[in-house]
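Participant: Provided below for reference: sequence and predicted model.
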Amino acid sequence: MVNYRYLGNSGFKVSEITYGNWVTHGSQVDDSAAIATVHTALDLGITSFDTADTYANTAAEVVLGKALQGQRRESLEIFTKVYWPIGPKGPNDQGLSRKHILDGIHGSLRRLDVDYVDLYQAHRYDYETPLEETMQAFADIVRQGKALYIGVSEWTAEQLRAGHALATELGFQLVSNQPQYSALWRVIEGTVVPTSQELGISQIVWSPMAQGVLSGKYLPGAPVPEGSRATDEKSGASFIKRFLRDDVLTAVQQLKPIAQEAGLTMPQLAIAWVLQNPNVSAALVGASRPEQLKDSVRASGVVLDAEVKAAIDAALAPVAVTDPALTAEVSPKSRPA
């Protein structure tokens, strides 16, 4: 079964393996397969589920809502997000304005078929809306009981500090940040993690397997496997390209004997690695097939000893990305078109 961790300085616990439906529901797999995978997640002890209104242009929320029908609501932790363009993508169908946030939460609750979400997240930082307006809208949503906790995604250390200060002033908790994090993409370690630890904010990390590269299935000098994420524009092919270099793929192959010695599969090793960071509360995993989840959940509770962690870091040191400034490049400086 899956272990639980507290989210930020709150009393709220989430499953440290959290199911995310970014590139699967509503696009990569049909609804029946998606629902079967969610049911497998529940059977394996996963109770935390992450989605967003923008995934498959709102369709992913609908599928997740269907998949969770009949489950005891109090036993689930449901996360969603707001920011990116949705619907017809009009001038107010995006960003973190009060209008879009309030429209967003109402739409998400309707699609998920729930009365509240456990965690509502700002999917990026909005440079075009005053932060005070954004945080006041989140405060109102919490007071109305439509979201229990508030989080963000890919905010810089400075943005987290400013948001946390306003949240405290307005009487609610900013408990989480959702950044990309893996043994290959370590940009949060320099400033985001130390600031988050100081403020009582946890990380819910996405792409712990670096879009599947850390599974070891992509080989240097070889074509990418047919049907893999790298061949499917709907499932994140643009994100994986940065890792499909021969030097990266060669370094990743060095992890195979390390995983074997630890008694883990390559995906388990990658997920366990991010969970060794004490500021990480959950690793987001997706799946197009139930058996993928069955492998991933075995990373829960794994403790990597110092020698194993050092061996992983040494193998990937020449290719791991660590520049903290890259976090600031994730949020568009103007509203996305």
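Facilitator: Perfect, thanks for sending it.
Participant: please make it C-alpha for all contacts and neighbour counts, starting now.
Facilitator: Will do.
Participant: okay, buried residues for stretch 308-317 please.
Facilitator: 308, 312, 313, 315, 316 (16 or more other CA atoms under 10 Å).
Participant: presented hereafter is structure B, for comparison with structure A:
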Amino acid sequence: MRLAPHPADQFAAFYALSLTGKTVSEIAERFSVAPRIVERRLKLATVSPRLMELFRANAVTLDHMAAFTLTDDHGEQEAAYFDVPEHDRQAYRVKQRLIGGRVNSQTNATAKFVGLDAYRAAGGAVSQDLFAQADDAGFITDLTLLERLASEALEAEARALEPEGWAWVRPRCASTTACRKPMAEPIPPVAPVSAEALARIEELTAEMRELEELDPQTEQAAERVSQIEDLIYDLESSGVEVYAPEVKAITGAIVTIGDDGALRIERGCAKPGADTKALRKLDGKATEGGASIARERTKKAVGASPTSWCWT
């Protein structure tokens, strides 16, 4: 009975064809497989011969072989497997050792913020993970370059904020918890309501009071009161949030990277040791142009529990 070929035989066959000048697409068409499969098989064919023999003997798994492809250095591949006790040679542990201090380009916040295109354009190398689901997944190897690119981008964003008039603007590159130091709570901005919105609120409020005084109450009146409450809420929330000049004079803004890799700007932050008495005096004050209802809404916001913190 003829034995089925070992997967390593296919790796070798694909690799032999590539040496004759066949492209990935041509090999894929010949074997009726996706080009991605060919790329993976060609990469697997370059694993250390010593480890390939273990694979042929079923001493290591395909997951092990996939992990070995994270580096082209046969010495590093073999060290990640042979230089540790046998009980610590699982495929995921091999992958961890080969990754080392590298960061995942798909999940690391700083990597997502900078982007692989910008990183590669600056000369950065990526240890590609052909076995990940994402087409361009891999591990960034030059962390110094990555952090420099992130810092430059954040500094540019910080300079763009300077015309807003803050006492200070600070970029903060790292987004890891270890580097964070708590600052004072950010002062909530004021959202003054326009004169037109205030006039409409007064009209709706008067109508609502008339409906509430009806005796007996009707279902239609109750529905209208509910509609009016929603309309008033929308009008009260229609103002554009702004900070008063006196707030900007003693607070600043931090430009950083969110956990999702997006740009994050924290405005109205106070440094440790800031004049807390002056900050308290600002509680509840409306910006220029704000009317009484805006002041009332601001007082409630300032007295509420903070939803975020500023860090440096």
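Facilitator: Everything's here; your move. Quantities reported herein were computed from a predicted structural model and do not represent experimental measurements.
Participant: just give the TM-score of the two.
Facilitator: Superposed pair, TM-score by TM-score structural alignment, normalised by the length of the second structure: 0.18. Supporting alignment: 97 aligned residues with a CA RMSD of 6.6 Å.
Participant: hang on, the earlier thing: which of the buried residues of stretch 308-317 of the first structure fall within helices?
Facilitator: 308, 312, 313, 315, 316 (DSSP state H).
Participant: list the buried ones in whichever strand or helix holds residue 251 of the first structure?
Facilitator: For residue 251 of the first structure, the host element (DSSP states H and E) is helix 246-253. Buried residues in helix 246-253 of the first structure, defined by neighbour count with 16+ other CA under 10 Å: 248, 249, 250, 251, 252, 253.
Participant: by contact count, what packs against the next helix or strand after that helix?
Facilitator: Later in the chain than helix 246-253 of the first structure, the nearest helix or strand by DSSP H and E is helix 255-262. In terms of contacts (3 or more CA pairs under 8 Å, 6 or more residues apart in numbering; DSSP states H and E), helix 255-262 of the first structure is packed against helix 266-275, helix 306-316.
Participant: could I get the contacting residues of residue 64 of the second structure?
Facilitator: 90, 91, 92, 94, 95 (CA atoms under 8 Å, 6 or more residues apart in numbering).
Participant: same question, residue 19 of the second structure
Facilitator: By CA under 8 Å, 6+ apart, residue 19 of the second structure has no neighbours at all.
Participant: that one and residue 227 of the second structure: what is the separation?
Facilitator: 74 Å (CA to CA, to the nearest Å).
Participant: do residue 41 of the second structure as well
Facilitator: Residue 41 of the second structure is 64 Å from residue 227 of the second structure, by CA to CA.
Participant: who has more neighbours out of those two?
Facilitator: residue 41 (21 against 13; other CA atoms under 10 Å).
Participant: pretty sure residue 109 of the second structure sits against residue 257.
Facilitator: Yes: applying CA atoms under 8 Å, one finds residue 109 of the second structure in contact with residue 257, separated by 7.0 Å.
Participant: three-state assignment of residue 197 of the first structure?
Facilitator: helix (DSSP: H, G, I helix; E, B strand; the rest coil).
Participant: how near is it to residue 316 of the first structure?
Facilitator: Taken as CA to CA, the span from residue 197 of the first structure to residue 316 of the first structure is 25 Å.
Participant: isn't there a strand covering residue 256 of the second structure?
Facilitator: Yes: counting by three-state DSSP, residue 256 of the second structure is part of a strand.
Participant: burial measure for it, as a count.
Facilitator: Counted with other CA under 10 Å, residue 256 of the second structure comes out at 28.
Participant: wait, doesn't it sit right on residue 171?
Facilitator: Yes: the pair formed by residue 256 of the second structure and residue 171 meets the contact definition of CA under 8 Å, at 5.9 Å.
Participant: show me where the stretch 1-150 of the first structure has its helices.
Facilitator: 31-43, 59-67, 98-112, 131-143 (DSSP state H, counting those that start in this stretch).
Participant: highest neighbour count among the contacts of residue 64 of the second structure?
Facilitator: Result: residue 94 is most packed of these (other CA under 10 Å), 24 neighbours.
Participant: hmm, residue 66 and it touching each other?
Facilitator: No: using CA under 8 Å, residue 94 of the second structure makes no contact with residue 66, being 10.0 Å away.
Participant: the closest residue to residue 140 of the second structure other than its chain neighbours: what's it in contact with?
Facilitator: Nearest residue to residue 140 of the second structure, sequence neighbours excluded (CA to CA, 6 or more residues apart in numbering): residue 126, at 4.8 Å. Taking CA under 8 Å, 6+ apart, we find residue 126 of the second structure in contact with 120, 138, 139, 140, 141.
Participant: turn those into TSV, including neighbour count.
Facilitator: Formatted as TSV, the contacts of residue 126 of the second structure follow (neighbours: other CA atoms under 10 Å):
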residue	neighbour count
120	13
138	23
139	23
140	25
141	19
